[in-house]
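Visitor: with the input below, show me the fold.
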Amino acid sequence: MTANTQTPSRPGLKEGKTSEFTLFFNVKPGHAQQIRDYLQGVDHDKRRALTDRIGTLHDLRWVLFDDDTRLLFASNFDGNWDAYIDDFAALIPDTFDAVLQHTEGYPGIKDPGIKDFVVAHQATACTYLRAAPDATITDIQKALRVNKTFQQLLDEAN
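Guide: Model (predicted):
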């Protein structure tokens, strides 16, 4: 008898090296303002530092909607779904706990059942299109650094 080592099927569309990730939560009654206050209270540099820690993250957004009764978390990432969730738990757990504690049924980012919770709240997009589907965020950042250096060389040559 061999152990099942297959990764379970995960929601979300993939194009090239990038996947879409969309979660919907019910906000606990009266808790929307705490979510808004937390998210708006984190300054831009701290938000950038948090997102830079997740080296596979292209972008993310939080949206309160339906008269502040629902919360959307949407992002795009490179690589494996399970590794992406593991990165949130390891690298920025406080952010997710600070926001999602205000949603119904949230067990905490370190809870052993967190991936099941995420899957239960994830919706797969009807369509997903990336401008550069084979470019990872690492590829894009490298290209930007190379271009900056090239532009500096051109400026110095003048």
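Visitor: all contacts plus neighbour counts: C-alpha atoms, from now on.
Guide: Will do.
Visitor: the residue nearest to Phe25 when sequence neighbours are not counted in helix, strand or coil?
Guide: In this structure, Phe25 finds its nearest non-sequential neighbour in Leu71, 5.1 Å apart by CA to CA, 6 or more residues apart in numbering. Following DSSP: H, G, I helix; E, B strand; the rest coil, Leu71 is assigned to strand.
Visitor: now the other sequence, so there's something to compare against:
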Amino acid sequence: MTDTTTPAVDVTDERYAHAQPISDQPDGPGRRIGKKGELTIITPLTANGGKIFRERVASIQAQAGYWETKVGTVDNFRILLFDNDTRMLITLVYDGDFKPYLADIGRAQPWLDEIFGEIVEGYNGYDDPGTPELVISRSYSADLYFHATSDSSVHDVKRMKRLNDALSEVLDAAN
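Guide: Got it, this is the predicted structure:
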């Protein structure tokens, strides 16, 4: 694992007080800060991929909360079509290591196949044995990566929100 923490700096300089140790993911592409891994994928689309994606995007967006809750480790996920809808940029931040994340996203297979099927060149479905290598071959590690809550998992954040809501309810009832 490559450690690319902030180089030797004047630690009394407040601009460096919150420097985050960043490293490569230990088991695949992407970078890591605390509990958070990041991944960027750039992939070519099929001849009609951009058109098909744009026809499906409202449905895909509407289902995002359902499927990403089933996965449970996704912090954020974004897709952008570019180069006249001939290529797709996928960026995501997730909890943990790369290989367990690939297994986690299998819980959203129908949704992933709706997003990428007939759209991404070479994608033959999540269950295809070549899918992990396809993902890896089109992945890039961020040159700059920051995460404000890098030591809090998605589960931690949801638990803190539930606790905050419960405490607010108790305090409101006391008024």
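Visitor: quick revisit: surely the residue nearest to Phe25 of the first structure meets Val27?
Guide: Yes - taking contacts as CA atoms under 8 Å, Leu71 of the first structure lies within contact range of Val27: 6.4 Å.
Visitor: OK, contacts around Tyr84 of the first structure?
Guide: Tyr84 of the first structure makes contacts with Thr56, Phe77, as judged by CA atoms under 8 Å, 6 or more residues apart in numbering.
Visitor: what's the match for it in the second structure?
Guide: When the second structure is aligned by TM-score structural alignment, Tyr84 of the first structure is paired with Tyr101.
Visitor: circling back: neighbours of the residue nearest to Phe25 of the first structure, how many?
Guide: Neighbours of Leu71 of the first structure under the rule other CA atoms under 10 Å: 22.
Visitor: so what's it up against?
Guide: Going by CA under 8 Å, 6+ apart, Leu71 of the first structure touches Phe24, Phe25, Asn26, Val27, Trp62, Val63, Leu64, Phe65.
Visitor: mind checking how far it is from Val146 of the first structure?
Guide: The gap separating Leu71 of the first structure from Val146 of the first structure is 38 Å, by CA to CA, to the nearest Å.
Visitor: next one: Phe73 of the first structure
Guide: Distance from Phe73 of the first structure to Val146 of the first structure, by CA to CA: 32 Å.
Visitor: what range does stretch 59-71 of the first structure cover in the second structure?
Guide: By TM-score structural alignment, stretch 59-71 of the first structure lines up with residues 76-88 in the second structure.
Visitor: centre of the chain to that stretch, how far?
Guide: 15 Å (CA atoms, centre = their mean, to the nearest Å).
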